[in-house]
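>>> what's the 3D shape of this:
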Amino acid sequence: METVLAFLVLVGILIWFHELGHFLFAKLFGVKVEVFSVGFGPVLFKKQWGETEYRLSAVPLGGFVKLYGEEDGISDPRAFSSKPNWQKILIAFAGSFFNFILAVLIFWLIGMLGKEVPKYALEKPVVGYVQENSPAQKMGLQRGDLILSVNRKKVDNWKDLEEKLLKDIFEQELKLEVLRNGKVLTLGGKVDLRNPRGFGAEPLIEPVVGTVLENSPAKQVGLQEGDRILSINGVEIKSWQEAVKLIRSAEKIDLKIERQGQIREITLVPMKDPRTGISMIGIAPKVETIKVKQGPFEAFKGSFERIATLTALTLKALWGMITGSLSPTNLGGPIAIAQMAGQSAQQGLIPYLGLMAFISVQLAIFNLLPLPMLDGGLILLFLIESIRRKPLPLKFKEAWQELGFALIVALSLFVILNDLLRLISGKKF
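A predicted model of the protein is given here:
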């Protein structure tokens, strides 16, 4: 229920803000707005206020504003069709423009409120663990390496490293400068940073228990917060990541732990994830966090930088799908958004707002694609009419809309199927 509510609030705000952009720009240019609807399909609630009917509809996967005189040939000055093409273009663009504004406001607020980050995120990026078969391992990174730069861009801490890797996620070549045993080395090669497991270089996380889940195998055998894991099945443990690796494949676990200076031995049988078959015992690491805040000006500047990065990554991803270098199975639909909304809501207000801003940027860019039925498709038609200096034939416009409807239905079915396959296979969204 919490997931459904989190999803409805998130998409409701995004849709409302998008349609508000169309609505306000239509009013600005003197166009009569007949209907303002959040959602499609059967009307759940409606109210006439002035000349506009406001609706809440049953299908929360979009919305619309119905403008008076959208069809050609109406000479009324309040008709959409009577307006010059530059005004029509701005009205069509306004929805995405407002989604960008919403993202700016949210990222600005997050920056000023501050968010909890792991303490290690602001520490020097000294490698504490390298995942097997990861891009980091293939490049030759080793435990103890201090990462100095990524593609000649200086790296200050783990947070900085993550941001720079994210910006270069679609690059084929990656070069790192690292400090190893007092010598600066250059590591490089062709790597795929889109690996779902990530880059694979991680900070050292001490093998100390921070959380024990209720009704878990760990809880049942008496594991406690603060317990330090010394060994698993006779293998010495130096990091939390090493512990996770051994636990995930174990059928039975012999733990040696240190608690308040005393050594204890515990045996337990892990539970299995029904979808993946991975073993789990229900513990999480003890990670110290700090709250990072920014001043109003710094947060405002940072919000634009975040949006610029997200926009560039989204456009690169779209281009990758067009060229075939990125599989369209990476697309997520309403089920994926609902899952992420529920998870972020459980984590707190800041992660939930961050997800809202992220999806707001995605929605803005998607709607500007020059495809039928999207705002970008309308803008394309108005640009063509401006160049031709006369309206396009009615039959062409009708065919364009029919094509758009077919494309939207096909895309909707595809992303929903994608979501279902991910859900069944147990893959993360």
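
>>> hey, let's count contacts and neighbours off CA atoms from now on
Will do.

>>> how about the helix or strand hosting residue 57: buried residues?
Using DSSP states H and E, residue 57 sits within strand 52-67. If you call a residue buried by 16 or more other C-alpha atoms under 10 Å, then strand 52-67 has these buried ones: 52-57, 60-67.

>>> Spatially nearest residue to the residue nearest the centre of the chain (excluding sequence neighbours)?
In the chain, the residue lying closest to the centroid (C-alpha atoms, centre = their mean) is residue 358, at 5.5 Å. Once flanking residues are discounted, residue 358 sits nearest to residue 103: 7.1 Å by C-alpha to C-alpha, 6 or more residues apart in numbering.

>>> What number of residues are in the vicinity of the one you found?
Under the neighbour criterion other C-alpha atoms under 10 Å, residue 103 is assigned a count of 26.

>>> mind listing what it touches?
By C-alpha atoms under 8 Å, 6 or more residues apart in numbering, the contact list for residue 103 reads 303, 307, 356-358, 360-361.

>>> Next, the second sequence, to be compared with the first:
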Amino acid sequence: MEGEIQRQILSVVPRKNPPEGKGALGVMISAYPYLTTEKCSMTNVQCSIGALEQGFKSTKIWIDRVFEGLRGIGGSLVRGKAPEGVSGPFGIYQLTDTVAAYGWLPILELLAILSINLAVFNILPIPALDGGRMFFVGLEWLMQKRIPAETEQKINSWGMAFLITLMVLVSLQDVIRLGVMERIF
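Prediction:
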């Protein structure tokens, strides 16, 4: 059974002689519903289309989750609280180490999620990022004149200082949360 996640009660009878490569019940429990026990190949068009479709669905879900997370972070900062669920290099290393125990497919999914996070963060209108540049281009288009290069450079410098400060704070939060210093000393 494939589809939406829901609780169902089923009666099953195990097969005495299951087909080659199939279980006695013919059931596959997986966090990856798009995977089947049947082999997919690049020549199997239906399988390839299904994989592409699932890739687009998963990407949309993760983009939505990233924006939800950003809203949550913004809300935490407005309330004067440290945002939870934000990880820097130490947290990402620990998560990767944990996920690696489950095999290559979860690692690939984690890499995709990290790439989506970076892509979304990069398009935010923060000076020194691509989104900041798009903001300047849009502003110049609206004003019908160029922003002086010196002004843009100063704003980008402040944006870079903000990003470096953010990276340091997130890394420190990782160090404290993960107890990195206790392990070293």
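
>>> The first structure: which residue goes with residue 59 of the second structure?
Aligned against the first structure by TM-score structural alignment, residue 59 of the second structure finds its counterpart in residue 307.

>>> residues touching its match, list them.
With C-alpha under 8 Å, 6+ apart, residue 307 of the first structure has these contacts: 100, 103-104, 361.

>>> hmm, try it at 10 Å
100, 103-104, 107, 313, 357-358, 361 (C-alpha atoms under 10 Å, 6 or more residues apart in numbering).

>>> roughly how far apart are it and residue 100 of the first structure?
8 Å (C-alpha to C-alpha, to the nearest Å).

>>> Going by neighbour count, which residues in the longest helix along the second structure are buried?
If you go by DSSP state H, the second structure has its longest helix at helix 45-78. By neighbour count on 16+ other C-alpha under 10 Å, the buried set for helix 45-78 of the second structure is 47, 62-63, 66, 69-70, 73.

>>> chain center to that helix, what's the gap?
7 Å (C-alpha atoms, centre = their mean, to the nearest Å).

>>> what's the answer for stretch 90-101 of the second structure, then?
14 Å.

>>> What range does that stretch cover in the first structure?
Aligned using TM-score structural alignment, stretch 90-101 of the second structure spans residues 335-346 in the first structure.

>>> Superpose on the second structure and give me the mean offset of that stretch.
By mean C-alpha distance after the TM-score superposition for the first structure, the fitted stretch 335-346 of the first structure averages 1.8 Å away from its aligned residues in the second structure.

>>> Residue 136 of the second structure sits in which helix or strand?
Using DSSP H and E, the element containing residue 136 of the second structure is helix 130-143.

>>> That helix aligns to what range in the first structure?
Mapped onto the first structure using TM-score structural alignment, helix 130-143 of the second structure covers residues 375-388.

>>> from the chain's centre, how far out does the matching stretch sit?
Going by C-alpha atoms, centre = their mean, where stretch 375-388 of the first structure is centred and where its chain is centred differ by 31 Å.

>>> compared with the second structure, how much does that stretch deviate?
By mean C-alpha distance after the TM-score superposition for the first structure, the fitted stretch 375-388 of the first structure averages 0.9 Å away from its aligned residues in the second structure.

>>> Would you indicate which residues of that stretch are buried?
375-383.

>>> Which parts of the second structure are helices?
Counting by DSSP H, the helices of the second structure are 45-78, 89-100, 104-122, 130-143, 149-178, 180-184.

>>> Tell me, how many residues neighbour residue 183 of the second structure?
Residue 183 of the second structure: 7 neighbours (other C-alpha under 10 Å).

>>> The first structure: which residue goes with that one?
Alignment note: residue 183 of the second structure maps to a gap in the first structure; criterion TM-score structural alignment.

>>> which other residues reach the match of helix 130-143 of the second structure?
84-96, 364-372, 374, 389-392, 397, 400-401, 404.

>>> Tell me the buried residues within these.
85, 87-96, 364-369, 371-372, 374, 400-401, 404.

>>> who touches residue 177 of the second structure in this structure?
Taking C-alpha under 10 Å, 6+ apart as the test, what residue 177 of the second structure contacts is 87, 90-91, 171.

>>> Reformat those residues as a markdown table; add distance to residue 7 of the second structure and neighbour count.
Below are these laid out as a markdown table (distance: C-alpha to C-alpha, whole Å; neighbours: other C-alpha atoms under 10 Å):
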| residue | distance to residue 7 of the second structure | neighbour count |
| --- | --- | --- |
| 87 | 33 | 20 |
| 90 | 37 | 18 |
| 91 | 34 | 19 |
| 171 | 40 | 18 |
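
>>> Pick out the most distant pair among those.
Within these, 91 and 171 form the most distant pair, 8.2 Å apart (C-alpha to C-alpha).

>>> Quick one: map the residue nearest to residue 358 of the first structure onto the second structure.
For residue 103 of the first structure, there is no aligned position in the second structure, judged by TM-score structural alignment.

>>> What distance do you get for residue 103 of the first structure to residue 304 of the first structure?
According to C-alpha to C-alpha, residue 103 of the first structure and residue 304 of the first structure sit 9 Å apart.

>>> what does residue 348 of the first structure give?
For residue 348 of the first structure, the distance to residue 304 of the first structure (C-alpha to C-alpha) stands at 23 Å.

>>> ok, which stretches of the stretch 101-250 of the first structure are strands?
115-118, 129-130, 146-150, 153-154, 173-180, 183-190, 201-202, 209-212, 228-232, 235-236 (DSSP state E, counting those that start in this stretch).

>>> Including distance to residue 8 of the first structure, could those strands go into CSV?
Shown next, in CSV, are those (distance: least, C-alpha to C-alpha, whole Å):
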stretch, distance to residue 8 of the first structure
strand 115-118, 24
strand 129-130, 39
strand 146-150, 40
strand 153-154, 41
strand 173-180, 40
strand 183-190, 42
strand 201-202, 35
strand 209-212, 31
strand 228-232, 42
strand 235-236, 47
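
>>> which one of those lies closest to residue 279 of the first structure?
Using C-alpha to C-alpha, the nearest of the strands of the stretch 101-250 of the first structure to residue 279 of the first structure is strand 228-232, at 13.6 Å.

>>> residues in the second structure aligned with the closest one?
The aligned range for strand 228-232 of the first structure is empty, by TM-score structural alignment.

>>> For that strand, which helices and strands make contact with it?
Strand 228-232 of the first structure sits against strand 209-212, helix 240-248, strand 253-259, strand 262-268, with contacts defined as 3 or more C-alpha pairs under 10 Å, 6 or more residues apart in numbering; DSSP states H and E.
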